[in-house]
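Asker: Fold the following.
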Amino acid sequence: MIQIQTHSVRPGQTLAKPVLGKNGAVILATGTKLTERYIGRLKELGISAVCVHEEAASSLAAPARDTAPSFQDIHDGASLQASRAAVADTVADFIGGDAILKRLSVPLLGQRFLRIYGHMLDYVSRQPVIMEQLALLHDKDPFLFQHAMNVSAYSAIVGFANGYSESQLYELTVAALLFDIGMASVPQSLYAKSGSLTPIEKERIEAHSIEGYQRLSELEGIPYTAALCALQHHERYNGSGYPFGIKQEEIHPYAQIIGIADIYDALVSPRHHRKAYTPGEAIEYLFGSGDTLFNLSFVKLFVGHVSIYPVGSRVRLNNGQTAIIASVDPSFVQRPIVKVIQEPDGSLVLYPYELDLKDSLEVVISDIVQ
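Answerer: Next up is the predicted model:
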């Protein structure tokens, strides 16, 4: 084993020791065969030296680690001040709000979860360094901030269902709030582009995971796991993600949970280039991605505890009927029992009747009626 400069590493060499980030978290494990992609990412992260097997080494020099590139904040002062106020208001609304309770499909867990999650958000609201990062997200795009709030709620629910301690839930919550902070540095013209991306543009956007890691790992008062989740939230269970293409248990569990919540909320939200998927379609996608893109056990926890159709919400069926969600089976959340209140011709149902979508496979929920 020998330590060599990262810029002297050649593709094909194998790590003799793991590459560690701050606080000792593993970024690349021992035995990883280095590729051009890995070497480039290590350079971007400011990793100046690695340990490889001696027979493959070509240099003995190993200078101290370089300082990570600085994060460029390009935000107007007045606009950012308005974002700070909006963030404070939204976080306050989330604390103890009914919107969080409606996201739970297991009502018995609701009040305890709501108390713990509300307590954590209250603590977050008093941490200037975290609130400032959320203001940067809001200033970039209010939707980006709202997405972070949603991902935080979904992730906390999964962590709660997985039996995490309150300290673990706090770390997961903060990580989920800040996982996309790197997007704040993406040029606005590229961030808002609705057409197809060039390979260079795609690479620039994907760099947000590394930029987020660099920023969060440099800030006092931010759990290191938040930086790690910023780096890994686009990694996938089968190794098809980025920036390193790591897989399975190499991905931090928090990052795996956040990745699921991120995809779900992105699918059910409208985008520049498409309309929103229905929650049922998004759940079908998650199930189909179990143990390929995502850890199936985490997918099951998500599906079993996140309410995609809160009881009492109004929906439209693909046959034209309008109905109200009557009850939800946690093991089959995309096919609840609904109470039909309006027929396709617009006529109101005098005596609303129930329809179990598990037994009527030809009928699906096509839209949520606001």
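Asker: Please make it C-alpha for all contacts and neighbour counts, starting now.
Answerer: Will do.
Asker: OK, contacts around the nearest residue to Leu317 once chain neighbours are set aside?
Answerer: With sequence-adjacent residues excluded and distances taken as CA to CA, 6 or more residues apart in numbering, Leu317 is closest to Ile365, at 4.5 Å. Applying CA atoms under 8 Å, 6 or more residues apart in numbering, we find Ile365 in contact with Thr278, Gly280, Val315, Arg316, Leu317, Asn318.
Asker: isn't the third one right up against Gln342?
Answerer: No - using CA atoms under 8 Å, Val315 is not in contact with Gln342; the gap is 10.6 Å.
Asker: intersection of neighbour lists for those two?
Answerer: Going by CA under 8 Å, 6+ apart, residues that sit against Val315 and also against Gln342 are Thr322, Ala323.
Asker: So if I had to pick from the two, which one is more boxed in?
Answerer: Using other CA atoms under 10 Å, the more surrounded residue of Val315 and Gln342 is Val315, with 21 against 18.
Asker: Give the helix, strand or coil label for that one.
Answerer: What DSSP: H, G, I helix; E, B strand; the rest coil gives for Val315 is strand.
Asker: And Val158, by the same measure?
Answerer: Applying three-state DSSP: Val158 is helix.
Asker: do Ser366 as well
Answerer: strand.
Asker: swap in Ile325?
Answerer: Reduced to three states by three-state DSSP, Ile325 is strand.
Asker: Now show me the structure for the sequence below, then we'll compare the two:
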Amino acid sequence: MRKINISNCQAGMTLGKAVYYDGSSMLIDEGTVLTPSHLAQIASLGITELYIQDSFSKDIIVKDVIRDITRLEAIHFMKQTMEKYSLEGMPSSGNIISIVDKILNDILKSEEIIVNLMDIKTFDGYTFSHSVNVCILSLIIGIKLKLGQSELRELGVGALLHDIGKVLIPTDILNKKSSLSNDEFEVIKRHSRLGYDILKNIQGISEKSALVALNHHERCDGKGYPMALQKQEIHLYSKIVAVTDIFDALTSDRIYRKKIDTFNAINYLESINNLLLDSQILDCFVNVIPPYPIGTEVTMSSGEKGIVIGLNKSHIPIVRLNVNSDGTSKYPYEEINLESCNNYFIVSSS
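Answerer: Down below sits the predicted model:
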């Protein structure tokens, strides 16, 4: 299985991973042979990438960091929570904790935690998928930092619901395609306090979890919001979610901008390290995020193209090449371990 850009998808290709139109409702099942109608549906949802299975990638196993059933249940939970909040109020803390525990248990059962988030986001389902990804990534950091079970649960609850205050922000501002005015940005910034007010009133949710909603936009230099806290004043959970929130936002397509790839997202985070983010947390995060995940299509410095089929312990890719530098097909395929290639490297991914 491999991930390809929607612009390279053609009728007749076989879908390698199911597509969900709002993050939880199936649109096209895995194994479906794509038709022009399918491709039109997918494009209309703002989906820019698909997983396909073909002879070139049939032996490549791309594993999500949690089970599909867990991810779908968590996304559906967030969808129900955020869409029904104004009518029925928040779910019980027991339901929230149950979802976090399922995510945590899946992660803990993994033999080795190397992150590959396989969700295919749509514009409409971004908020729900984003909340789940931030929870997953935050728990992985928490595990690497050797937090205890109760601390991981608190962190997971805060991470999953870090953006809950957005249910009280006008959707026309949240979904605006053009740049926000100063006044509109001030409205957006209210979501952190609104989220804190929501969470602190749910019996069974700790103050530390609620503080994640309040402080995940604080920055170590004291120039974040809403309280302009400095590094030592920001709780650990909020500093963790600050990293994962930025990363998942950068690597997701939004209505107003295209996503960037994992390699460039990591470079961006490292460029603001020490100034805006906690360096210990970022170092921990980078150690579990491969710049080029398995299944990623890449272009080499030679102009050849291929797919990442494996990673060594330092996340250095093994690449299977299938396109020559002149654009012709390469067969038989050639496999290159980049760890042993000093002057041969990846220049871009898609």
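Asker: re earlier: closest to Leu293 of the first structure out of the contacts of Ile365 of the first structure?
Answerer: For the contacts of Ile365 of the first structure, the minimum distance to Leu293 of the first structure (CA to CA) is 18.3 Å, reached by Gly280.
Asker: How about the contacts made by the aligned partner of that closest one in the second structure?
Answerer: Under the alignment (TM-score structural alignment), Gly280 of the first structure maps onto Phe263 of the second structure. If you count contacts by CA under 8 Å, 6+ apart, Phe263 of the second structure has them with Pro290, Pro291, Tyr292.
Asker: Against Leu229 of the second structure, how distant is the second one?
Answerer: Counting by CA to CA, to the nearest Å, the gap between Pro291 of the second structure and Leu229 of the second structure amounts to 31 Å.
Asker: got it, and Asp221 of the second structure?
Answerer: 8 Å.
Asker: quick one, which of these two is more surrounded?
Answerer: Taking neighbours as other CA under 10 Å, Asp221 of the second structure and Leu229 compare with Leu229 leading, 19 against 14.
Asker: which residues touch the aligned partner of the more buried one in the first structure?
Answerer: Mapped onto the first structure by TM-score structural alignment, Leu229 of the second structure lines up with Ile246. Contacts for Ile246 of the first structure (CA under 8 Å, 6+ apart) come out as Leu28, Glu235, Arg236, Tyr237, Asn238, Gly239, Ser240.
Asker: run the last query once more with 10 Å
Answerer: Ile27, Leu28, Ala29, Thr32, Gln232, Glu235, Arg236, Tyr237, Asn238, Gly239, Ser240 (CA atoms under 10 Å, 6 or more residues apart in numbering).
Asker: And those, which of them are buried?
Answerer: Using 16 or more other CA atoms under 10 Å as the burial test, those include Ile27, Leu28, Thr32, Gln232, Glu235, Arg236, Tyr237, Asn238, Gly239 as buried.
Asker: And the helices in the stretch 101-250 of the second structure, which stretches?
Answerer: Remark: helices assigned in the stretch 101-250 of the second structure by DSSP state H, counting those that start in this stretch are 126-144, 149-160, 171-174, 182-200, 207-215, 236-250.
Asker: how about the fifth one, aligned to which bit of the first structure?
Answerer: The alignment of helix 207-215 of the second structure onto the first structure (TM-score structural alignment) covers residues 224-232.
Asker: To what extent does that stretch diverge from the second structure after superposition?
Answerer: After superposition onto the second structure, the mean distance of stretch 224-232 of the first structure to its aligned counterpart is 0.9 Å, using mean CA distance after the TM-score superposition for the first structure.
Asker: Measure how far that stretch is from the centre of its chain, please.
Answerer: 11 Å (CA atoms, centre = their mean, to the nearest Å).
Asker: Run a quick neighbour tally on Thr262 of the second structure.
Answerer: 20.
Asker: Spatially nearest residue to it (excluding sequence neighbours)?
Answerer: Pro291 (5.3 Å).
Asker: Could you measure from that neighbour over to Ile246 of the second structure?
Answerer: For Pro291 of the second structure, the distance to Ile246 of the second structure equals 16 Å [CA to CA].
Asker: The two - which one has more neighbours?
Answerer: Neighbours per residue (other CA under 10 Å) separate Pro291 of the second structure from Ile246, with Pro291 holding more: 20 against 16.
Asker: Tell me who's in contact with the more buried one.
Answerer: Asp261, Thr262, Phe263, Asn264, Ala265, Ile266, Asn267, His315, Ile316, Pro317, Ser349.
Asker: among the residues you listed, who's most crowded?
Answerer: Pro317 (24 neighbours).
Asker: related to what we said a few turns ago, okay, the helices of the stretch 101-250 of the second structure in TSV with distance to Tyr51 of the second structure next?
Answerer: Formatted as TSV, those follow (distance: least, CA to CA, whole Å):
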stretch	distance to Tyr51 of the second structure
helix 126-144	17
helix 149-160	26
helix 171-174	29
helix 182-200	34
helix 207-215	33
helix 236-250	19
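Asker: of those, which approaches Ser98 of the second structure most closely?
Answerer: helix 149-160 (9.6 Å).
Asker: mean distance, the helix or strand that the match of Gly280 of the first structure is a member of to its aligned residues in the first structure?
Answerer: In this assignment (DSSP states H and E), Phe263 of the second structure forms part of helix 262-271. Compared with the first structure after the fit, helix 262-271 of the second structure shows a mean deviation of 0.6 Å (mean CA distance after the TM-score superposition for the first structure).
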